[in-house]
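> Need coordinates for the below:
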Amino acid sequence: MSPHRTPDSSRRSDRSRRAIHEAALALVGEVGYARTTIEGIAARAGVGKQTIYRWWPSKAAVLLDAFLDMAARQAAEADASGGGGEGGIPDTGDLATDLKLVLRATVDELNDPATEAPTRALTAEGVVDPVLGAQFVESLLEPQLQLYVTRLRAGQESGEVRADVDPRVAVELLVAPLAHRWLLRTLPLTHAYADAVVDHALRGLSARG
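I've put the predicted structure just below:
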């Protein structure tokens, strides 16, 4: 007879967490944030709602954790493939090319039907919930912006960016226009627009002879 094996509770917990994350993202995309409930997430994930409340205080917290998990997995995949993406901004020696590559990927992510509704919901909830908003900025947004800061500092060292430029301020010249157009839905968010943002921003950041 094979020996009795004690169930691996950590693996079971990981599976449950992943199921809850996927359920939360899917439901917000399908029915909207307002109509998404802890009960609905639990039913979709095949767990009891007390399981969710044991790990998270609210559906907003579930959604934020789902995004952090998704970002971590994307970074791991990018590192494994040797690419940039979420794991870092490539440094080919051509700052404009590198920034356009990453901003185009950002456009694709913001336009992705699978993540657009959850991203909008989390962004809006962070405005009315200062605690969640601070967690969103600290855990998700700021680490991604720091990747741009690192690449711009490398541009300063190579002479592509003026030495007197504040990289953290310069980042907002690149990402804020995309966020503005995406949030307000004023005009289509496209690769061509991302390229134009980079070109316009670098005219003000580049070193002049």
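> make it CA atoms for all contacts and neighbour counts henceforth
OK.
> Count the residues that sit near residue 114.
Residue 114 has 15 neighbours, counted by other CA atoms under 10 Å.
> residue boundaries of the helices in the chain?
Counting by DSSP state H, the chain has helices at residues 9-31, 38-45, 49-55, 59-81, 95-111, 113-128, 130-136, 142-158, 167-184, 191-205.
> Packing partners of the second one?
Helix 38-45 sits against helix 9-31, helix 49-55, with contacts defined as 3 or more CA pairs under 8 Å, 6 or more residues apart in numbering; DSSP states H and E.
> Can you give me the distance of the residue nearest to residue 96 when sequence neighbours are not counted to residue 85?
Among residues not flanking residue 96 along the chain, residue 198 sits closest, at 6.6 Å (CA to CA, 6 or more residues apart in numbering). As judged by CA to CA, to the nearest Å, residue 198 and residue 85 stand 17 Å apart.
> quick one: residue 42 and residue 49 touch, right?
Yes - counting by CA atoms under 8 Å, residue 42 touches residue 49, with 5.2 Å between them.
> Following up with a second sequence; could you model it the same way so I can compare the two?
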Amino acid sequence: MPTERRPGALRSERSRLAILAAAARQFAERGYDHLTIEGIAAEAGVGKQTIYRWWGSKTALVAECLVEGMLIPVPFQPPVTGDPRADLQSWVQSILDFLPGNESLLRSLVITAAEDPEVAARLSERLGVFPTDASTPARFPLEVVEAITGAIVIRSLRGGSFDEGYAARLVDTILRS
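Next up is the predicted model:
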């Protein structure tokens, strides 16, 4: 049985990857507010209409960049050692190790996630502690994960630093409460 095809040109994988790469680079460099479909199209060598045909909005394009691992290249996964406190601390440290040089990316992702639930869900998946589907139980209580990520985001947005013991202190503080 033949599958139905959308009207218009077939989606070129080469063009799709060029668009995603341009969007990811410009997002990381300029932030969401200064990301334009025109700029992405020019860098990717495609027309604006191609981007709008494949993604309904700039946030949908950013969400796909997240899914493809182009904004946060490695999903952060806490180890499974049998010691939840140590696993959380290791997870927090991996996020802190990623932040230097990526502060503007974090700020832009927070702003974009606040405006678009799809981006928020994709960002949560890349952070690695939220289940990606309903059949997978959460490993850590949502409130613990939100408190930890909230503390990291707030400190980062304020321009605060993360010294060597921050991950351990944060996890200890959250788990003690």
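> looking at the helices and strands packed on helix 38-45 of the first structure, which is closest to residue 133 of the first structure?
helix 9-31 (18.1 Å; CA to CA).
> List the buried residues of the closest one.
Within helix 9-31 of the first structure, the residues that count as buried by 16 or more other CA atoms under 10 Å are 16-29.
> just stretch 192-201 of the first structure next, same as before
Going by neighbour count (16+ other CA under 10 Å), the buried part of stretch 192-201 of the first structure is 193-195, 197-199, 201.
> Which one's more surrounded, residue 42 and residue 49 of the first structure?
For residue 42 of the first structure versus residue 49, the count of surrounding residues by other CA under 10 Å is larger for residue 42: 21 against 16.
> which ones are touching that one?
By CA atoms under 8 Å, 6 or more residues apart in numbering, the residues touching residue 42 of the first structure are 20, 23, 48-49, 52.
> run the last query once more with 6 Å
Going by CA atoms under 6 Å, 6 or more residues apart in numbering, residue 42 of the first structure touches 48-49.
> Kindly provide the distance from it to residue 120 of the first structure.
Distance from residue 42 of the first structure to residue 120 of the first structure, by CA to CA: 22 Å.
> coming back round to it: turn the helices and strands packed on helix 38-45 of the first structure into CSV, columns for distance to residue 178 of the first structure.
Output for these, formatted as CSV (distance: least, CA to CA, whole Å):
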stretch, distance to residue 178 of the first structure
helix 9-31, 21
helix 49-55, 34
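> between these, which one is nearest to residue 111 of the first structure?
Nearest of these to residue 111 of the first structure, taken as CA to CA: helix 9-31 at 12.6 Å.
> other SSEs contacting that closest one?
Counting contacts by 3 or more CA pairs under 6 Å, 6 or more residues apart in numbering; DSSP states H and E, helix 9-31 of the first structure packs against helix 38-45, helix 113-128.
> and of the ones you listed, who's closest to residue 97 of the first structure?
When these are compared by CA to CA, helix 113-128 sits nearest residue 97 of the first structure, at 25.6 Å.
> mind listing what's buried in that closest one?
Buried residues in helix 113-128 of the first structure (16+ other CA under 10 Å): 115-123, 125-126.
> do stretch 103-111 of the first structure as well
Applying a neighbour-count criterion of 16+ other CA under 10 Å, the buried positions in stretch 103-111 of the first structure are 103-107, 110-111.
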